[in-house]
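Asker: 3D model of this:
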Amino acid sequence: MRERSKQWQRKIRSNKWWVIGAIATPALIGMVWWLWLLSDRRLQPDGDRLSHNESATLAHPHRETLISGMGVIVMVAGGVFLLLNFRRANRNTKTADLSGADLSGADLINANLSGADLSGADLSGADLINANLSGAELCGADLINANLSGADLSGANLSGADLINANLSGANLSGANLRYANLSGVNLRYANLSSANLKYANLSDADLNCTLLSDANLSDANLSGALLFFVNSREVQNLEPLQLQAQHKPFLCNVALPSYSHQPKVNPNRDCDRIPQLLSVRYNISLEEAQGIVNEARQHRWD
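Answerer: Prediction:
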């Protein structure tokens, strides 16, 4: 599987080199024409020493203009050729059809999959660190245990996608569609979920430590057992008190809650005494270090 993904990446790189060749060729031809004309003018002999052929050449000054015009035509044609090939290469990349592809365990670090169709693809366990998946179609994709740390998923369609235990720490999910997505146990630490659609999403046991949630739609999202630590959720849409008072309640510590979530009143620091133990286990750090993180976070006052 890793070999197939590498071959696919090499194909993309070869297309890029083809485009670079298309750029360099007409530019080089134009430069040669220009240098030839320049040297020809500088090396012109004195009028008294002109031969018969040279005199004939000077008798037709329009020839030099014609040659100069040809150089311009070559450069313009090269520019047009470049533009057309760049647009075609760009279009082919954005419309890459990988729907249903088996990319499980693939090495796709820093891969450019912007706008690609990966609907229903198997990306379980794939390494997508810092990958560009902006605007990608990932509806129903299998991303279980995938590493998407630092990936760009802005505007991506992840509706119904399975992201159980995936690593999305520091990922950009702004404006992403995560409707009905399974984000159980996912790591969303420092992730950007602003304006994301999380309606009916399963966020049970998810790590939402320092996650950006401004304008995110959490209507009917399952937050049972989720870690809500040092999070400003005042601008979150449709976060109802029932979601914070479920039988398996989310853990709250230093959370800025929207005003409507205080009815019935919810204590935004109700679990601060339990958070150090959770952080110690999740981040494999000492209990003392985890306690220091909590103490520092609690000193912050939301405006």
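Asker: C-alpha only now, for contacts and for neighbours.
Answerer: Fine.
Asker: which residue ranges of the chain form strands?
Answerer: 207-209, 227-232, 251-256 (DSSP state E).
Asker: which parts of the last one are buried?
Answerer: Of the residues in strand 251-256, 251, 252, 253, 254, 255, 256 count as buried by neighbour count, 16 or more other Cα atoms under 10 Å.
Asker: what sits against the residue nearest to residue 256 when sequence neighbours are not counted?
Answerer: Using Cα to Cα, 6 or more residues apart in numbering and skipping the chain neighbours, the partner closest in space to residue 256 is residue 232 (4.7 Å). Counting by Cα atoms under 8 Å, 6 or more residues apart in numbering, residue 232 touches 212, 213, 214, 255, 256, 257, 302.
Asker: so how far is residue 17 from residue 270?
Answerer: Going from residue 270 to residue 17 by Cα to Cα, to the nearest Å gives 58 Å.
Asker: which residues touch residue 235?
Answerer: 213, 214, 215, 216, 258 are the contacts of residue 235 under Cα under 8 Å, 6+ apart.
Asker: now do the helices in the stretch 201-303 of the chain.
Answerer: Applying DSSP state H, counting those that start in this stretch to the stretch 201-303 of the chain gives helices spanning 241-244, 275-283, 287-298.
Asker: correction: the previous question concerned the stretch 1-150 of the chain.
Answerer: Under DSSP H, counting those that start in this stretch, the stretch 1-150 of the chain gives helices at 2-42, 52-58, 62-94.
Asker: need those helices in TSV with mean neighbour count and distance to residue 190, can you?
Answerer: What follows is those, written out as TSV (neighbours: other Cα atoms under 10 Å; distance: least, Cα to Cα, whole Å):
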stretch	mean neighbour count	distance to residue 190
helix 2-42	14	29
helix 52-58	11	73
helix 62-94	15	28
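Asker: one more, for comparison:
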Amino acid sequence: MWKRFKQPQSQPKPYITWIVGAIATPVAMVVMWSLWQLPERKLPSESARPTEHETVTPIQPYHTTPVSHIGAIAAVIGGLSLLFKYRLAAENDAIVNLSEADFCGANLSGADLCGANLSGANLNGADLCGADLSGANLNGADLNGADLCGANLSRANLNGADLISANLNGTNLSDASLRYANLSGADCRYANLSGADFRQANLSEADLNCTLLSRANFSDTNLSNALLFFTNLRDVLNLEPFQLETQPSPLLCHVALPSYGQQPDLNPNRACDRIPQLLSTRYRISLEEAQWMVNEARQHHWD
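Answerer: I've put the predicted structure just below:
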């Protein structure tokens, strides 16, 4: 699948021959014209030879490069440069433009897709662990159940993308746009979500354990039943109290709440008694280890 991905996705356009011909024809004509304009060398005639009584003043030889030669050289270089740039652009378009492509279940781990156009692409269940998708266009892409562990999605466009149950553990989503995206049940543990735009996004039942959320925009974001354990919400934007009180309400344990003008009656540790069992089930660890994790986290003092 990876070898197939690296190959161009489209066949060469039939009009490439016309473009090459359009460049080559004037270049050839200029070269031929310049050669035709070369000065002819003629032997001096008998009448032009000096007599024995005439004095001949020697003339120092000098060499000149006809202007037509310079023009021909410039035309050749310009034509080749234009042809090279066109071929390079065509190759880049064939690789980078992957909109609507079908990579369902594909192994793209570590792939360099920086700035690629993957809008509407099918990446359902794909392995994109460690891939570079910074600045990529994933608008409306299907990433349901995809593994994006440790991937770089900074500044990526994920508006309207389907990220249900996606693995975003340790993923860099800083300054990414996720408006109307569906991240229901996504694993966002230790992810960098700084500056991410979650307006109207669905984060219900998402795991936001130990995530970086500075400057993240949560305007009208659905956080119902989301796991907010050991999470700093002080610097998030547009997170209203009703979003933390809606039913089923987010699971809060050792959370630094935002500063509101009128402080709501919210307990940042209201679900700490339920968290150990939840962590044990989700992370497949012993209940004792999960309880130890909760106890250790609660020893931390938010600055």
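Asker: next, the TM-score between them, please.
Answerer: Overlay of the two chains. TM-score (TM-score structural alignment, normalised by the length of structure 1): 0.72; 231 aligned residues with a Cα RMSD of 2.4 Å.
Asker: picking that back up, give the buried subset of the contacts of residue 232 of structure 1 as a PyMOL selection command.
Answerer: The buried subset of those, as determined by 16+ other Cα under 10 Å, is captured in PyMOL by this line:
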select buried, resi 212+213+214+255+256+257
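Asker: ok, of the contacts of residue 232 of structure 1, which one's closest to residue 152 of structure 1?
Answerer: Among these, residue 212 lies closest to residue 152 of structure 1 (Cα to Cα), at 14.5 Å.
Asker: skipping adjacent residues, who's closest to the closest one in space?
Answerer: Nearest residue to residue 212 of structure 1, sequence neighbours excluded (Cα to Cα, 6+ apart): residue 192, at 4.8 Å.
Asker: can you pull up the most central residue in structure 1?
Answerer: Centroid check for structure 1 by Cα atoms, centre = their mean gives residue 152 as the closest residue, at 2.2 Å.
Asker: my read: that one touches residue 173, true?
Answerer: Yes - in this structure residue 152 of structure 1 lies within contact range of residue 173 using Cα atoms under 8 Å: 6.8 Å.
Asker: still on that earlier bit, out of the strands of structure 1, which gets nearest to residue 116 of structure 1?
Answerer: strand 207-209 (27.6 Å).
Asker: which helices and strands sit right next to that closest one?
Answerer: Applying 3 or more Cα pairs under 8 Å, 6 or more residues apart in numbering; DSSP states H and E, one finds that strand 207-209 of structure 1 contacts strand 227-232.
Asker: ok, 10 Å please
Answerer: The contact analysis (3 or more Cα pairs under 10 Å, 6 or more residues apart in numbering; DSSP states H and E) places strand 207-209 of structure 1 against strand 227-232, strand 251-256, helix 275-283.
Asker: in a markdown table: these, plus distance to residue 262 of structure 1.
Answerer: Below are those laid out as a markdown table (distance: least, Cα to Cα, whole Å):
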| stretch | distance to residue 262 of structure 1 |
| --- | --- |
| strand 227-232 | 14 |
| strand 251-256 | 11 |
| helix 275-283 | 21 |
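Asker: for residue 204 of structure 1, find the nearest of those.
Answerer: Nearest to residue 204 of structure 1 among these is strand 227-232; the distance by Cα to Cα comes to 8.9 Å.
Asker: start and end residues in structure 2 for the closest one, please.
Answerer: Taken onto structure 2 by TM-score structural alignment, strand 227-232 of structure 1 occupies residues 227-232 there.
Asker: mean deviation of that stretch from structure 1?
Answerer: Compared with structure 1 after fitting, stretch 227-232 of structure 2 deviates on average by 0.5 Å (mean Cα distance after the TM-score superposition for structure 1).
Asker: show me how far that stretch is from its chain's centre.
Answerer: Put simply, stretch 227-232 of structure 2 sits 28 Å off its chain's centre (Cα atoms, centre = their mean, to the nearest Å).
Asker: can you check stretch 275-294 of structure 1 too?
Answerer: Distance of stretch 275-294 of structure 1 from the chain centroid (Cα atoms, centre = their mean) equals 30 Å.
Asker: also stretch 142-157 of structure 2?
Answerer: The answer for stretch 142-157 of structure 2 is 10 Å, by Cα atoms, centre = their mean.
Asker: just the terminal-to-terminal distance for that stretch.
Answerer: Taking Cα to Cα, the first and last residues of stretch 142-157 of structure 2 lie 13 Å apart.
Asker: one more: stretch 112-125 of structure 1?
Answerer: End-to-end distance of stretch 112-125 of structure 1 (Cα to Cα): 18 Å.
Asker: distance from the chain centre to it, please.
Answerer: Relative to the centre of its chain, stretch 112-125 of structure 1 is centred 12 Å away, using Cα atoms, centre = their mean.
Asker: where in structure 2 does it fall?
Answerer: The aligned range for stretch 112-125 of structure 1 in structure 2 is 112-125, by TM-score structural alignment.
Asker: in structure 2, what residue corresponds to residue 217 of structure 1?
Answerer: Residue 217 of structure 1 maps onto residue 217 in structure 2 when the alignment is built from TM-score structural alignment.
Asker: right, and residue 123 of structure 1 touches residue 103 too?
Answerer: Yes - Residue 123 of structure 1 is in contact with residue 103 according to Cα atoms under 10 Å; the separation is 5.0 Å.
Asker: okay, these two: which has more neighbours?
Answerer: Comparing residue 123 of structure 1 with residue 103 by other Cα atoms under 10 Å, the one with more neighbours is residue 123, at 27 against 23.
Asker: once you drop chain neighbours, what's closest to the more buried one?
Answerer: Leaving aside its chain neighbours, residue 123 of structure 1 sits nearest to residue 104 (4.4 Å; criterion: Cα to Cα, 6+ apart).
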